[in-house]
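In: give me a 3D structure for the following:
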Amino acid sequence: MDGPVQIPFKSFIQLKPDETTAIYLQIVFEFIKAIQLGLLPEGTKLPGTRILCRLLVVNRNTLIKAFQDLEAQGFIEILPNKGTFILSDQKKKNTNEAVPGKKKLEIPASFTFKHSSILENPVEVSDLALQFNDGLPDLRLVHTDVLARLYVSKLKRQKAKRTWEQIQTQSHLTFKKQFSNFLNLTRGLRISESNLLTTTSHEISLYLVTKLLISAGDKVVVAAPGYYLSNMTLSDSGAHIIPVPIDDEGINTAYLRKVCEEHTIRILYLTSNYHYPTTIPLSAKRRMEVLELATLYGFIILEDDYDFDFHYDNNPILPLAAFDSHERVVYVGSFARSLPVGFGYGFVAAPIAFIKELEKHQNILEPGIDVIKEQVLTDWIQDGEVHRLSKKNRKIYKERRDYFAFLLTEKLKGRIKFNIPPRGLAIWVQWLDKFNLVKFQEKCAANGLFLPKTILYQTKSFTATRLGFGNLDKKEMEDAVAILGSALEALIPSRIAEISGAPLYSLKKQ
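Out: Just a heads-up that it's a prediction; the model follows:
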């Protein structure tokens, strides 16, 4: 650590000449205490003895004697022609080595606080070259150079005639207007900027909505299997979660009706257009039934459409919010997931009064607005660059989806069944063999392929994985699928499966 003379030694080295303890020992004790408290971190370079003598008002011979004692105990190291350095860890290491088998003591916090078992982060990190995820885009396709130029250009154009608050307010209003128009055009909504809240991420949007809508004990229906992150957010808000099964048409509305008859439901949480994790879209008939049930039983539909950017047909399914004539839908989504982290947005589209209340809470959680980022994205929307980038990326991801489906069929024939989803960056693969997914994960990792536990689904009725293909090029897909095959072969010998008429994969729309 440079600049040793800037360290306020006199604030923590308190010497008392009137005490019977020798001054050099007082110096030793005070330095040890400072080191143990972290006031002098390991590697800190101490001032020269003459400078330190003037700071502490002590005799140089006294200080040298104290330093010799500290060095002997392993708290400092004196290097000729280089200086004196703190070795705070050396003492700990010497102590541990002196007492074999001694465990490091954990010092408890001096205050109590709430602990959450619900919000334990399930995300795993691996340094393996090949990795499946739950459907994330490929960062290698991001136009970072273009964004960087636009960002710098906007920074240079700011006029000094207006205050930063004026620039911020006007820029944000312009962005919201362009963004609401973009949502109306792409998602069939009928909203103004007053119906829109923009946030820094999809997760922040979901958190704010649940904070306002859910009280402890409120009953919230979710489709099962469901989205683990949203379930964590709902549970942490105090919701009592009621799972409703899905089938080939999405959430089972007959089962949902029965639940509504037996309980007072506050919210139905849906990833309607692209159910997470199974990728099944809600059928047209079921969509109308859900809206009717919401009106009949008075619950709110919290529609999460985080993956709208990636659809591969010319007529994408519009969200429930586009058909909501009774204002029962709160629509949460994400924007520009193909852009670098920090450039994407989360948003909420809802009735004006609800948006105003959300803004109060957002002002505490996210008080600042990145004006430059909003101006860049406003230009991208106005110039049509967002549409061009989205179209280009969809073409690339569609090719990857189709090739990934081809590889799964060729390499794992008779071992799996799946449908090709009309949107998204992942395929829901059901395994026809019964085996332990954790052991399967370990076999894959041993061969260089990482399968995070968040994409593994195993119950009594099915064994499945949600395999994201968006982050893999063709060669990486080939290698990854080959490892899946070899790992399965190691667990279960080859066989020819009878699939009861179900296709290995289908190009038809789900």
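In: all contacts plus neighbour counts: C-alpha atoms, from now on.
Out: Will do.
In: all helices for the stretch 201-350 of the chain, in order.
Out: Along the stretch 201-350 of the chain, counting by DSSP state H, counting those that start in this stretch, helices occupy 202-213, 228-236, 253-262, 284-297.
In: the inter-axis angle of the second one versus helix 202-213?
Out: Relative orientation of helix 228-236 with respect to helix 202-213: 30 degrees, computed using axes from the mean of the first three to the mean of the last three CA atoms, to 10 degrees.
In: which of the residues in helix 228-236 are buried?
Out: 230, 231, 232, 233, 234, 235, 236 (16 or more other CA atoms under 10 Å).
In: out of the helices of the stretch 201-350 of the chain, nearest to residue 169?
Out: Closest to residue 169 of the helices of the stretch 201-350 of the chain is helix 202-213 (CA to CA; 20.4 Å).
In: quick one: contacts of that closest one?
Out: Applying CA atoms under 8 Å, 6 or more residues apart in numbering, the external contacts of helix 202-213 come out as 198-199, 230, 233-234, 237, 306, 332-334, 345-348, 358, 361-362.
In: buried subset of the residues you listed, written for ChimeraX?
Out: Filtering these down to the buried ones (16+ other CA under 10 Å) takes a single ChimeraX command:
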select :198,199,230,233,234,237,306,332,333,334,345,346,347,348,358,362
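In: which members of the contacts of helix 202-213 occur in strands, if any?
Out: If you go by DSSP state E, the contacts of helix 202-213 have 198, 199, 332, 333, 334, 345, 346, 347, 348 in strands.
In: closest to residue 391 among those residues?
Out: The shortest approach to residue 391 among the ones in strands among the contacts of helix 202-213 belongs to residue 334, at 16.8 Å (CA to CA).
In: could you find the closest non-adjacent residue to the closest one?
Out: Excluding its sequence neighbours, the residue lying closest to residue 334 (CA to CA, 6 or more residues apart in numbering) is residue 346, at 4.4 Å.
In: cool, residue 53 as well?
Out: Residue 53 sits nearest to residue 60 (CA to CA, 6+ apart), 5.9 Å away.
In: burial count for residue 2?
Out: Look at residue 2: counted by other CA atoms under 10 Å, it has 11 neighbours.
In: from residue 51, how far out is the closest residue in space to it that isn't next to it in sequence?
Out: Nearest residue to residue 2, sequence neighbours excluded (CA to CA, 6+ apart): residue 45, at 6.8 Å. Separation of residue 45 from residue 51 (CA to CA, to the nearest Å): 13 Å.
In: one more to put side by side:
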Amino acid sequence: MLPWKTIIQLQKDSDCPVYLQIANSVIQEMRKGRVGPGIKLPGTRQMAEILEVHRKTIVRAYEELDAQGWIEMHPSKGTFTSKELPEINARRFSNTVKQKNFAATTGYSVKVNTVTRSPSLPLRHITGFHDGPDMRLIPADEIGRAYKSVLSRNTYLKFMSYVETPGVQKFRIVLSDYLNASRGLQTTFENILVTRGAQMAIYLLTTILFTKGDTIIVGDTNYYYADHVFLEAGMQLARVKVDEYGIDVDAIAKLCTRKKIKALYITSHHHYPTTVTLAAARRIQLLSLAEKYGFIIIEDDYDYDFHYLSSPMLPLVSADTKGMVVYIGTLSKTIAPAIRTGYIIAPQNLILELSRLRQLIDVQGDPIMELALTEMFEEGHIKRHMKKALLAYHKRRDFLCGLLNEKLSDIIEFKIPDGGLAIWAKFHKSVPLPPLTEKLKSQGLILSNGLIHNTSPISLNSTRMGFGWMNETETEYAVEQLTKAIRSK
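Out: Okay, the predicted model is just below:
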């Protein structure tokens, strides 16, 4: 008999169930050839005594091995390792020479997109002024427990199959309650379509609502990836200046008298990229203009949860009584970018059309994650995380702004933002951003060159400097390196 106690090494503190450890050990030994084909295995009772585990554990291990084809179970004779390994090597369908390298280019023409920039490496492994949340602050343990809890419940097994295209109803109910309480909305779950982040929401809305040649008003400057979704759809962008009170609504009114406006895209709470908040008077005026001229307002509220004043201004959609506002939000900023959970809030007829389109590109979202987030909302984990994260980011904002005022006030002009995770920094013309950022990158520090925010040939020489990504020690180091790079010129 083979020394099974030596062959099968069990780790009692492992998250992997014992029966799977046993099955996996047998599989590995068979792959290596140390356990050959056609070998009789000990009976379940005998193997249980050898490994000092419960007999039911061995029964489950053998059932797993049998299901995968590694063993053959004969009631009258016993259990044997399979004579042939269940893994099948692919056969070539021709006698041609084996391909040494994959083709470098296609053998057919591919339309080149000259409008949108190529994807770039995020470089998040390098310290710097990254725009986004700090992954060290996310409630990782709570996410893991909630996800595991969902997978362990037999009542949730049905969600491993296909679910409602707009998203799991239970999650949409919880999300609706949360948005109604925090943003002054009056939604039901039927007003919500869950998406994979806010970007997917913009794409779906553009495809459903607009046609080539439609004009959409956007800020000057504006969120790059929203602009390029509109441009990809063949839309015309009408840019309107953004000042310290948000987008210029008087300019929008004048524009509406000169041409037909189909829609307006706005990040009202913290304008992207400048971080300014749209003033209350302008919000009222903007809703009135939308009703008068019949244009759609797409309100992208990507970081509503991160606001440092005691009473954040409610979104435009909270005062919309005519169904002119489509509201977009995301939990990817609130929790973590890898959690691709966004949403669209709209009247039911639009949600239905969006659901129809969504089936063509992504039949459904991630129901297990949606259920895990549901548990986290119900158990208060998300609320506690947001409260702790908000305090941390508020402190980091003040720390970075204090250092910049102390060391680089003659070079960098900025206003302390009321919310968000970045400041909008305008650099003195004597310090052009592109060469500065390349110099910093070579020294192991990331700062965006700001080119993505230029919407005309004239360089803004401005960029977003994220403060959420770094703790105070890292921020102090980053500002020190930035100061040295600038002063050493």
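In: what's the TM-score here?
Out: Between these two chains, after superposing, the TM-score reads 0.76 (TM-score structural alignment, normalised by the length of the second structure); 404 aligned residues with a CA RMSD of 2.8 Å.
In: what separates the spatially most central residue of the first structure from residue 210 of the first structure, distance-wise?
Out: The centroid of the first structure falls nearest to residue 203 when counting by CA atoms, centre = their mean (7.6 Å). As defined by CA to CA, residue 203 of the first structure lies at a distance of 11 Å from residue 210 of the first structure.
In: try residue 174 of the first structure
Out: Taking CA to CA, one finds residue 174 of the first structure at 27 Å from residue 210 of the first structure.
In: who has more neighbours, those two?
Out: Taking neighbours as other CA under 10 Å, residue 174 of the first structure and residue 210 compare with residue 210 leading, 20 against 14.
In: for the aligned partner of the more buried one in the second structure, give its distance to residue 199 of the second structure.
Out: Under the alignment (TM-score structural alignment), residue 210 of the first structure pairs with residue 206 in the second structure. According to CA to CA, residue 206 of the second structure stands 11 Å off from residue 199 of the second structure.
In: with residue 241 of the second structure instead?
Out: Distance from residue 241 of the second structure to residue 199 of the second structure, by CA to CA: 23 Å.
In: and residue 153 of the second structure, by the same measure?
Out: According to CA to CA, residue 153 of the second structure and residue 199 of the second structure sit 32 Å apart.
In: can you tell me the closest non-neighbouring residue to residue 182 of the first structure?
Out: Nearest to residue 182 of the first structure is residue 381, by CA to CA, 6+ apart, at 7.3 Å.
In: corresponding residue for that neighbour in the second structure?
Out: So residue 381 of the first structure corresponds to residue 377, using TM-score structural alignment.
In: mean deviation of the helix or strand that contains that match from the first structure?
Out: Assessed by DSSP states H and E, residue 377 of the second structure sits inside helix 367-378. Here the mean offset of helix 367-378 of the second structure against the first structure after fitting is 1.7 Å, by mean CA distance after the TM-score superposition for the first structure.
In: which residues touch that helix?
Out: Under the criterion CA under 8 Å, 6+ apart, residues 142-143, 146-147, 149-151, 159-160, 163, 167-168, 170-171, 174-175, 341, 382-383 lie in contact with helix 367-378 of the second structure.
In: try stretch 430-440 of the first structure
Out: Stretch 430-440 of the first structure is contacted by residues 414-418, 456-458, 462-465, 487-488, 491-492, 497, 499 when judged by CA under 8 Å, 6+ apart.
In: so which bits of that stretch are buried?
Out: Neighbour count says stretch 430-440 of the first structure has 430, 431, 432, 433, 437, 440 buried, by 16+ other CA under 10 Å.
In: and what of stretch 382-393 of the first structure?
Out: Per 16+ other CA under 10 Å, stretch 382-393 of the first structure contains these buried residues: 386, 387, 389, 390, 393.
In: okay if I get those residues as CSV plus secondary structure and distance to residue 223 of the first structure?
Out: Output for these, formatted as CSV (DSSP: H, G, I helix; E, B strand; the rest coil; distance: CA to CA, whole Å):
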residue, secondary structure, distance to residue 223 of the first structure
386, helix, 32
387, helix, 32
389, helix, 32
390, helix, 29
393, helix, 29
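In: what's the closest of those residues to residue 270 of the first structure?
Out: Taking these together and measuring to residue 270 of the first structure by CA to CA, the closest member is residue 390, at 24.3 Å.
In: now do the contacts for the closest one.
Out: Counted by CA under 8 Å, 6+ apart, residue 390 of the first structure has contacts 309, 310.
In: one more time with 6 Å, if that's ok
Out: With contacts defined as CA atoms under 6 Å, 6 or more residues apart in numbering, residue 390 of the first structure has no neighbours.
In: now the counterpart of it in the second structure: how far from residue 371 of the second structure?
Out: Under the alignment (TM-score structural alignment), residue 390 of the first structure pairs with residue 386 in the second structure. Going from residue 386 of the second structure to residue 371 of the second structure by CA to CA gives 19 Å.
In: show me which of the ones in strands among the contacts of helix 202-213 of the first structure is closest to residue 270 of the first structure.
Out: So of those, ranked by how close each gets to residue 270 of the first structure (CA to CA), first place is residue 332, at 10.2 Å.
In: where exactly do the helices run in the stretch 51-200 of the first structure?
Out: According to DSSP H, counting those that start in this stretch, the helices that the stretch 51-200 of the first structure contains are 60-72, 88-98, 144-157, 164-187.
In: figure out how far the shortest one is from the centre of its chain.
Out: What it means is helix 88-98 of the first structure. 38 Å (CA atoms, centre = their mean, to the nearest Å).
In: report the buried residues of that helix.
Out: For helix 88-98 of the first structure, using 16+ other CA under 10 Å, the buried residues are 88, 89, 90.
In: residues in the first structure aligned with stretch 146-155 of the second structure?
Out: The aligned range for stretch 146-155 of the second structure in the first structure is 150-159, by TM-score structural alignment.
In: buried residues in that stretch?
Out: 150, 151.
In: who touches it?
Out: Contacts to stretch 150-159 of the first structure, defined as CA under 6 Å, 6+ apart, come from no residue at all.
In: try stretch 107-115 of the second structure
Out: In this structure, no residues lie in contact with stretch 107-115 of the second structure by CA under 6 Å, 6+ apart.
In: of the ones in strands among the contacts of helix 202-213 of the first structure, which is the nearest to residue 222 of the first structure?
Out: residue 332 (15.2 Å).
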